[in-house]
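> heads up, no residue letters with this:
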C-alpha cells in the first residue's frame, strides 16, 4: 500500500462524513441510518466505538457496554484509531468493487470484527481477560470471525468476505495482509508452543489452513484451500495439499 494514499484519521473522518452527507441527501430514508452511524458523532473514535457496540451488542444495554469498552480502549491507546483508519482505507484500495470509504464502514463485517479484535487485544494486555474473551466470543457468534485476543495483527489488514475466519492465540500477522473467507491460522496440536508468523503484504486465499511454528515471508501468496505446515520464503506462492512452492523469486522448496 502506497504511503501517499494513507490519510490520517482526521482526514479520513472528514471524507467519511462527506460521503455520508452526499448519500443522505440522495436518499432521505437511508440518510436516517447514516445520521446515527456517522453524522451524529463528533469524531472517528466516537463513531467507531458506536459501530462496534451496535454490531456486537444485542439490545441497548449490550450496545452501550461494548461501545464503552471500545471508548476506553481508544482513550487508553490512541494509535488504535490510526490503525483503524489504515484498515478502512486498505479495503478501498484493494477491493475492486468499491472506490469509497462509506460502503465498507456500513456493510463489511470483516472491518468491524477486526476493530473488535483490536479492542479485545487492548483489554487482554490490560489484564481484563474476561472482557477480552467476551469480545472474541461475540465477534465469533455475530460476525463469524474469531481472533484470539493474544494474537498480534498489524495495520492495513483486510478480511475479505470475513466468514469462517479463525486466528489463534499468539499468531503474528504483519501489515497490509489480505485474508479471505474460511481461513484457519493457529498451532498444531502436537506443537503447542508456537504459532504462525505472517509477514507484510501476504495474501491468503479462501479456505487456506496455516498451522504450526512456521514463518510466511513478506508478499508471499497462499492459494485457496492450501494446507500449509512449513515456511514460505518471501515472494513465493504456496498451493495445494500438502503445499508446494511456485513463482519464487529464487529457487526454494517446502521442507
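Thanks, I have the structure now. Please read these numbers as outputs of a predicted model, since none were measured by experiment.

> going forward, measure contacts between C-alpha atoms and count neighbours the same way
OK.

> show me the contacts for the residue nearest to residue 155 when sequence neighbours are not counted.
Closest residue to residue 155 apart from its sequence neighbours, by C-alpha to C-alpha, 6 or more residues apart in numbering: residue 175 at 4.8 Å. By C-alpha atoms under 8 Å, 6 or more residues apart in numbering, residue 175 lies in contact with 153, 154, 155, 156, 157, 199, 200, 201.

> Point me to the helix or strand that includes residue 175.
Secondary structure from DSSP states H and E places residue 175 outside every helix and strand.

> Included below, for side-by-side comparison, is a second structure:
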C-alpha cells in the first residue's frame, strides 16, 4: 500500500495530497465520511472526482446526474488540459486564500473553484459545437453557485475566484493565467454590440471585490484593480487603478499582485 501511494504521489502529487487529506478528514469528522468517500476516496483520479462533483451539483429534474457525469467524463478524457487547469486552480486557491488550509477544501466546499470547473466543461462543450448543452451548464452554474460565465469566454489556468458571489464574465472576455478576483466582479460590455465587446485581462492581475471592467479594453499583466472601481479604459502593465471611473494611482508595487493578494494602494507587502 505504501509503495502504491508513493507511486501515485510521484505521478499526481495534487491528487495524492487530496486523498491523504480526505483520509484524515474522515478520521477527524466521521459524520462527513459518506460525503468524502463518495466525493474523493471512491475515485481513482482527480478527473473522476471532478466529474462526480460536477454531475452531483448541477443535476436537476431537467438533466440527470448520469448524463452530466457521462458528459464530464468525455470532456476530461478528450481534453487533458481541463484537469491540468483544475489542478492549477486548486493550488492557486490554496496558495492565495488564507481561509484555505487543505487541498480538499476547494474541491468539496468552495463554490468559486467548483463554478470555475463547471465553466471549463461548458467551454469544452462550446468548442465541440454543443452550444445548447453549454448554455445549460452555464444556466445551472449560475443557479447553483451564483457565478455567471459565458461558455465562450476564455479563462487561463491557476485562477482563483474568492467567495464568488455575483461573478459575471461575458462572452468575448479573456482572462489570463494566474489571475485572482474577488466577489461581485463583472467583466462586461458597454452596450449591445455583438462583436468583440468584453475585457481582456492579462496574466497575474488582481481584481478587487465589486470591481467592474467594461468594454473591449485591455488590463495589462500584473496590474491591480482596486475594490469598487469601474474600469472603462486600458490599464498599463504593472499599475494600480482605482476609482469611478478608474485612473492609475501608482505602480502595482510587486511583481505578482494576484499571488500576494495585497490590496493596499501603497503597494504589496514584500514587493519591489
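Looks like it came in fine. Here the structure is a predicted model, which means the values were calculated and not measured.

> Quick check: TM-score for this pair?
TM-score for the superposed pair, counting by TM-score structural alignment, normalised by the length of structure 1: 0.91. Supporting figures: 244 aligned residues with a C-alpha RMSD of 1.9 Å.

> picking that back up, just among the contacts of residue 175 of structure 1, which is most surrounded?
residue 157 (28 neighbours; other C-alpha atoms under 10 Å).

> just checking, that one touches residue 198?
No: using C-alpha atoms under 8 Å, residue 157 of structure 1 is not in contact with residue 198; the gap is 11.8 Å.

> if we can go back for a sec, which residue in structure 2 aligns with the residue nearest to residue 155 of structure 1?
Under the alignment (TM-score structural alignment), residue 175 of structure 1 pairs with residue 177 of structure 2.

> what do you get for residue 212 of structure 1?
By TM-score structural alignment, residue 212 of structure 1 lines up with residue 215.

> For residue 82 of structure 2, see how far away its match is.
Distance of residue 215 of structure 2 to residue 82 of structure 2, given as C-alpha to C-alpha, to the nearest Å: 28 Å.

> In terms of packing, which of those two has more residues around it?
residue 215 (24 against 20).

> Show me the helices in the stretch 151-272 of structure 2, by range?
For the stretch 151-272 of structure 2, the helices defined by DSSP state H, counting those that start in this stretch cover 257-260.

> where exactly do the strands run in it?
Under the criterion DSSP state E, counting those that start in this stretch, the stretch 151-272 of structure 2 contains strands at 154-155, 160-161, 167-169, 174-175, 180-181, 186-188, 200-201, 206-207, 212-214, 218-219, 224-225, 230-231, 239-242, 247-251.

> Please identify the most buried of those.
Ranked by average neighbour count under the criterion mean count of other C-alpha atoms under 10 Å, the strands of the stretch 151-272 of structure 2 are headed by strand 224-225 at a mean of 32.

> That strand aligns to what range in structure 1?
With TM-score structural alignment as the criterion, strand 224-225 of structure 2 aligns to 221-222.

> and the matching stretch, how far out from the chain's middle?
18 Å (C-alpha atoms, centre = their mean, to the nearest Å).

> check the fit of it onto structure 2 and give the mean distance.
Once fitted to structure 2, stretch 221-222 of structure 1 is off its aligned match by 0.6 Å on average (mean C-alpha distance after the TM-score superposition for structure 1).

> residues in contact with that stretch?
Stretch 221-222 of structure 1 is contacted from outside by 202, 203, 204, 205, 208, 235, 236, 237, 238, 239, using C-alpha under 8 Å, 6+ apart.

> Dump those to JSON lines, plus distance to residue 227 of structure 1.
Below are these laid out as JSON lines (distance: C-alpha to C-alpha, whole Å):
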{"residue": "202", "distance to residue 227 of structure 1": "16"}
{"residue": "203", "distance to residue 227 of structure 1": "14"}
{"residue": "204", "distance to residue 227 of structure 1": "11"}
{"residue": "205", "distance to residue 227 of structure 1": "11"}
{"residue": "208", "distance to residue 227 of structure 1": "6"}
{"residue": "235", "distance to residue 227 of structure 1": "18"}
{"residue": "236", "distance to residue 227 of structure 1": "15"}
{"residue": "237", "distance to residue 227 of structure 1": "13"}
{"residue": "238", "distance to residue 227 of structure 1": "9"}
{"residue": "239", "distance to residue 227 of structure 1": "8"}
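
> Pull the most distant pair out of those residues.
Within the contacts of stretch 221-222 of structure 1, two members stand farthest from each other by C-alpha to C-alpha: 208 and 235, at 17.4 Å.

> Which one's more surrounded, the two?
residue 208 (25 against 19).

> quick one: the more buried one and residue 227 touch, right?
Yes: assessed by C-alpha under 8 Å, residue 208 of structure 1 is found in contact with residue 227 at 6.1 Å.

> In structure 1, what residue corresponds to residue 15 of structure 2?
Per TM-score structural alignment, residue 15 of structure 2 is aligned with residue 13.

> Contact partners for that match?
Contacts of residue 13 of structure 1 (C-alpha under 8 Å, 6+ apart): 43, 44.

> which residue sits closest to the residue nearest to the spatial centre of structure 2, ignoring its sequence neighbours?
By C-alpha atoms, centre = their mean, the mean C-alpha position of structure 2 lies nearest to residue 116, the distance being 3.9 Å. Once flanking residues are discounted, residue 116 of structure 2 sits nearest to residue 161: 7.9 Å by C-alpha to C-alpha, 6+ apart.

> What's that neighbour aligned with over in structure 1?
Aligned partner of residue 161 of structure 2 by TM-score structural alignment: residue 159.
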